[in-house]
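Engineer: Build me a structure from this.
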Amino acid sequence: MNLEDLRSFCQHLPAATEDIKWGHDLCFSVGQKMFCVMSLDSPTTVSFKASDEDFALLTETPAIIPAPYMARHHWMLVQELRRFTTPEWQEYVRKSYELVWAKLSRRVQQELSARSSA
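Structural biologist: Here you go, the predicted structure:
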């Protein structure tokens, strides 16, 4: 999967928004909470939130490390896009989205769902 394919996948998740943060990172959020961050600088890296189990498993994999400043929240940094297949990227990013969605208040979830279905 390349960066543009991953970007397209993130854009199509319900109520997902996209913006540039810190001058060089493409960030995807739901309810103003980030679920995926892509570095626009070379080398391209991608960070996302992971479940406890995935975090423990994936940080044992070469080219995947706990994300600087965010590891305590179970974010990981993938240093090579080829580390995952397209279905794996979609699975992990969708899980990150779902983890972030689950932490949103019910009110925010309802507002975002109403906007997405309108």
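
Engineer: from here on, contacts and neighbour counts on C-alpha atoms
Structural biologist: Noted.

Engineer: for this structure, what spans make up the helices?
Structural biologist: Using DSSP state H, the helices of the chain run over 3-11, 52-58, 86-103, 106-117.

Engineer: right, and Asp19 touches Leu26 too?
Structural biologist: Yes - if you go by Cα atoms under 8 Å, Asp19 and Leu26 touch, sitting 5.9 Å apart.

Engineer: One more sequence to fold, the one below, so I can look at both together:
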Amino acid sequence: MNIEALRELCLGLPGVTEDIKWGADLCFLVGEKMFCVTSIDPPHAVSFKVTDEQFDEMVVRQGIIPAPYMARNKWVNVQEWNILTEAEWETYVKQSYSLVKAKLPKKVQKEIDTIV
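Structural biologist: Take a look at the predicted model:
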């Protein structure tokens, strides 16, 4: 995985937008809520939301830490691309999207579901 592949994966999901926040972070959003964040400049650490159980499992892995400012919301920070396999990247990013989308108002979720 690299930053371009991450962009392609995230932007391929329905209703996703991207934005630069805090001057150097590329944020992917669904319904204006972040589900994945990476630094624009190397090294490209990536943060995303996981389930409660996954959070406890992942933060004990070398190179994965609780995401700064977002750990209380069960976000992890993967500090190097090669820590996760391509399949894991796809699984976790899509799951983060789904977890964040599920917290959006039902009306917004329906609007997103109608996007082709």
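
Engineer: How alike are these chains, TM-score-wise?
Structural biologist: The TM-score (TM-score structural alignment, normalised by the length of the second structure) is 0.96; 116 aligned residues with a Cα RMSD of 0.8 Å.

Engineer: thinking again about what came up before, from the helices of the first structure, pick the one with the highest average neighbour count.
Structural biologist: Ranked by average neighbour count under the criterion mean count of other Cα atoms under 10 Å, the helices of the first structure are headed by helix 86-103 at a mean of 17.

Engineer: on that earlier part again, the more surrounded of Asp19 and Leu26 of the first structure?
Structural biologist: Leu26 (17 against 10; other Cα atoms under 10 Å).

Engineer: To what extent is the residue lying closest to Leu58 of the first structure once chain neighbours are set aside buried, counted in neighbours?
Structural biologist: Distance criterion Cα to Cα, 6 or more residues apart in numbering; nearest residue to Leu58 of the first structure, sequence neighbours excluded, is Ile64 at 6.6 Å. When neighbours are counted by other Cα under 10 Å, Ile64 of the first structure registers 19.

Engineer: ok, Ile64 of the first structure - contacts?
Structural biologist: Taking Cα atoms under 8 Å, 6 or more residues apart in numbering as the contact definition, Ile64 of the first structure lies against Leu58, Met76, Leu77, Val78, Gln79, Glu80.

Engineer: Specify which member of these is nearest to Ser117 of the first structure.
Structural biologist: Met76 (31.3 Å; Cα to Cα).

Engineer: And for that closest one, the neighbour number?
Structural biologist: 24.

Engineer: Please tell me I have it right and it contacts Ala50.
Structural biologist: Yes - Met76 of the first structure is within contact range of Ala50, at 7.1 Å (criterion: Cα under 8 Å).

Engineer: Distance of the residue opposite Thr91 of the second structure in the first structure once aligned relative to Asp54 of the first structure?
Structural biologist: Taking TM-score structural alignment, Thr91 of the second structure has Glu91 as its aligned residue in the first structure. Using Cα to Cα, to the nearest Å, Glu91 of the first structure is found at 11 Å from Asp54 of the first structure.
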